[in-house]
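Engineer: this one's structure only:
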């Protein structure tokens, strides 16, 4: 083989070896770059790794990454390494307004660019660029846009200040590949960061919700306990008022009985004295007998009245303080309830009409029914008939479809819609300044729904009175 041919073959083999080594280094670098998008690195670590990988393939002593804020048209430099821009000239972290510089040119065209001073001069002449930021004595400049999924994230740039370091189209293709994969890694990092932040936020929200739920549960339990205590107090207050009224009412017939007995005792003492002294006349005896007859009649009548009051009070009081079911005659029991309310009703001119079959007998919670009617009637008197001298209450009771149906209506002042909507709410009262507790109608609602397992509806208009419809399921 001739020396010239041998020399040519050696050159060819060296070129092939160089190409193989280049291809191997390129493959290795591209693999590392592609792997970055699958690693959850902090962005500062990511930029450092990219710089290291690029430096293994091309001269990249001067390297920076710019992130685009499309809305504000700015470019932030989170990573910046330059041989000449050091110290006060270090641009790391700076935010640059997009203009007509080299980086802006690449971002505007969205294409990788390989530029030399001559090419830059030509572009400036053509008006494509107007300025060069930072050091301007570089010999070669490459910039590639970071694009993924059609979205532009920023730019990656390398530049050389040495005459012997000149980039070529292969280097530009490599940088373009790197830029696209950096964009994927950045997007993956942002998504992972957002996902972690969302998970952290969700966990914090979950913790706060659990905490708030516990607080609400405790508050509701406390409110229910307080509500039960207040309802019980209202029941006891109602019972206390009943006791006071009945005691006052019983005092009258008992007083008459005491007075009558005292009078008869005096008459008996006088008769005995006349008899002992022998001065007893037939006329005096006859007067004594008449006095005895009249006195006994008065005492008997008032004793019966007192006994009736005691019996009524005893039954109603026992019922109101217990929750036991018993068989009652509805009409008779309602009469007993009205009798227990007599001390509060007798000085008023209001009338109460009752429509109920005399033989209607049902098994239910008698105490709850007593309290319901007592509160309904007293509410009509206190609220409905306020400033009304002669009001009328009509109560209709009948059995239908295994329910005890109660229609209760008065012709009082009635309620406006906004007041009607709040009628059964605890502590709502139209007599707030006059001692109203706001628990009367709430107690009625609670008794109908909880104790009697029934339902209650109300209807009213201002000036047209108020009406209730109560349905109570019957047990046998």
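Structural biologist: On my side now, so go ahead. This is a predicted model, so every value here is computed, not measured. Residues are numbered from 1 along each chain as shown.

Engineer: when you work out contacts or count neighbours from here on, use the C-alpha atoms and nothing else.
Structural biologist: Will do.

Engineer: quick one, what contacts residue 157?
Structural biologist: Residues in contact with residue 157 (C-alpha atoms under 8 Å, 6 or more residues apart in numbering) are 63-65, 141-144.

Engineer: kindly recompute the last result at 6 Å.
Structural biologist: Residue 157 makes contact with 63-64, 142-143, according to C-alpha atoms under 6 Å, 6 or more residues apart in numbering.

Engineer: does it belong to a helix, a strand or coil?
Structural biologist: Following DSSP: H, G, I helix; E, B strand; the rest coil, the label given to residue 157 is strand.

Engineer: and the nearest residue to it once chain neighbours are set aside, how many residues sit next to it?
Structural biologist: Leaving aside its sequence neighbours, residue 157 sits nearest to residue 143 (C-alpha to C-alpha, 6 or more residues apart in numbering; 4.4 Å). As a burial measure, residue 143 scores 27 neighbours (other C-alpha atoms under 10 Å).

Engineer: and the one helix or strand residue 143 maps to, what other elements does it pack with?
Structural biologist: Using DSSP states H and E, residue 143 sits in strand 140-148. If contacts are counted by 3 or more C-alpha pairs under 6 Å, 6 or more residues apart in numbering; DSSP states H and E, strand 140-148 sits against strand 113-115, strand 151-160, helix 169-277.

Engineer: mind checking the end-to-end distance for stretch 399-415?
Structural biologist: Stretch 399-415 has an end-to-end distance of 29 Å (C-alpha to C-alpha, to the nearest Å).

Engineer: measure the closest residue to residue 466 other than its chain neighbours to residue 384 for me?
Structural biologist: Excluding the flanking residues, the one nearest residue 466 by C-alpha to C-alpha, 6+ apart is residue 460, at 4.5 Å. As judged by C-alpha to C-alpha, residue 460 and residue 384 stand 11 Å apart.

Engineer: next up, a structure to set beside the first:
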């Protein structure tokens, strides 16, 4: 390369204007150096416009007309041959630009009016991609571009790529500085916001827990109401039958047609009806009594002495309407005489939520669905209550999350994700016990509760 061009290239490459990150400063220096080194009157930097499939002028300096141009646009649809040459990402050296295959398209509307005879376009590369060109234009007679001149122009195009990298670094550093400046303020704002949110979440969580309790009770009320309707319906039917028999008996007496056999038949029929009435009203009374005890206990968390097996039986009896809807039978194993001094209301809430959870998640629609509760003494201070089902079971990843608040596999289908979380909190915090889950896919799930016999 000629010494003049080498010195000029060295001067530009050492200039801090290339690496300051100011593209306008860098473009000005590079274009002025090209004009001087190549002894041309026009030089410009054009960047690719991917969206419009063209190149857009960033800066063009015209010493001949003492003018500067920006934001000019050339598109592929206007100059297809020129863009086909650019696609090869190589130098376009047009000694006679008016006839060169890549630049002849510019002749009539651009080259001839401005007196441009020769063009030299060098690709600008950044991160391995061609992102634009440096275009040098000679006015006057056709100019032969020497190897030294082309090497000089290519080096200048590479410096444009270096300036683009500097701009990216500068923009990133500026953004990082702004981010660091605002970070402390942002942390303070977020901390205050998080503290406020935490208070709101605690209040919302408490409200959701209360809502879950009421939802469980509401489900229980609906089930009991449905279950009570059955014996009451039988009793009403039997009472109506008795009334009809009595009316028939009166009619026969008035008509003086009553016979011994007719009297015996009607008395026997009414006796059977009264027996059905007494039996079904007793069943309805038992359901209501068990429900009342369970409902009152769940909202009266007081320390009480009670017999565990009998209490479990009473609670589960009140929950039978829920189980019947899914064709689930219940078995109480080892109903030993185990006296406890604890919170029966909390235990009732735990059993209610476990039953609701099993009825919603454990079983497919079908028969032979069973829930078993087994009571196992552990020395003279603890008892183990095992609540198991023969349902579909749970995979290991779900077992790890079942006690987490708001975790549910029925999101959008009525599941709140609080039932088992409430169970765990009641067992560990209120009943001072431990709770764990064991499950095998296709074989069922077991909730194991270890409870102290006395809570002080």
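Structural biologist: Arrived safely, thanks for sending. None of these values were measured; they are calculated from a predicted model.

Engineer: coming back round to it: how about the helices and strands packed on strand 140-148 of the first structure in JSON lines, adding distance to residue 410 of the first structure?
Structural biologist: Conversion of these to JSON lines gives the following (distance: least, C-alpha to C-alpha, whole Å):
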{"stretch": "strand 113-115", "distance to residue 410 of the first structure": "93"}
{"stretch": "strand 151-160", "distance to residue 410 of the first structure": "75"}
{"stretch": "helix 169-277", "distance to residue 410 of the first structure": "21"}
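
Engineer: can you tell which of the ones you listed is closest to residue 25 of the first structure?
Structural biologist: With C-alpha to C-alpha as the criterion, residue 25 of the first structure lies closest to helix 169-277 of those, at 11.3 Å.

Engineer: just to revisit the earlier point, aligned partner of the residue nearest to residue 466 of the first structure in the second structure?
Structural biologist: By TM-score structural alignment, residue 460 of the first structure lines up with residue 439 in the second structure.

Engineer: so where does its match fall, helix or strand?
Structural biologist: Here residue 439 of the second structure sits within strand 434-440, counting by DSSP H and E.

Engineer: doesn't residue 393 make contact with the match of residue 460 of the first structure?
Structural biologist: Yes. In terms of C-alpha atoms under 6 Å, residue 439 of the second structure counts as a neighbour of residue 393; the distance is 5.5 Å.

Engineer: okay, and the common contacts of these two?
Structural biologist: residue 445.

Engineer: please, where are all the strands along the stretch 301-450 of the first structure?
Structural biologist: 325-329, 351-356, 361-365, 392-400, 403-410 (DSSP state E, counting those that start in this stretch).

Engineer: report the angle between the fourth one and strand 403-410.
Structural biologist: When you say that, I think you mean strand 392-400 of the first structure. On the basis of axes from the mean of the first three to the mean of the last three C-alpha atoms, to 10 degrees, strand 392-400 of the first structure is oriented at 170 degrees to strand 403-410.

Engineer: could you do the second one as well?
Structural biologist: For the pair strand 351-356 of the first structure and strand 403-410, the angle between their directions (the same axes, to 10 degrees) equals 160 degrees.

Engineer: which positions in strand 351-356 of the first structure come out as buried?
Structural biologist: For strand 351-356 of the first structure, burial by neighbour count (16 or more other C-alpha atoms under 10 Å) applies to residue 356.

Engineer: over to the first one?
Structural biologist: In terms of neighbour count (16+ other C-alpha under 10 Å), strand 325-329 of the first structure has its buried residues at 325, 328.

Engineer: do the same with the last one
Structural biologist: The neighbour-count check on strand 403-410 of the first structure (16+ other C-alpha under 10 Å) flags 403-406, 408-410 as buried.

Engineer: by contact count, what packs against that strand?
Structural biologist: strand 392-400, strand 466-473.

Engineer: pick the most deeply packed of these.
Structural biologist: Of these, the one with the most neighbours on average (mean count of other C-alpha atoms under 10 Å) is strand 466-473, at a mean of 19.

Engineer: quick one: contacts of it?
Structural biologist: 403-410, 414, 454-460.

Engineer: now, which of these sits nearest residue 193 of the first structure?
Structural biologist: residue 455 (55.9 Å).

Engineer: could you measure from residue 408 of the first structure over to residue 421 of the first structure?
Structural biologist: 18 Å.

Engineer: looking at the strands of the stretch 301-450 of the first structure, which is closest to residue 216 of the first structure?
Structural biologist: strand 361-365 (33.3 Å).
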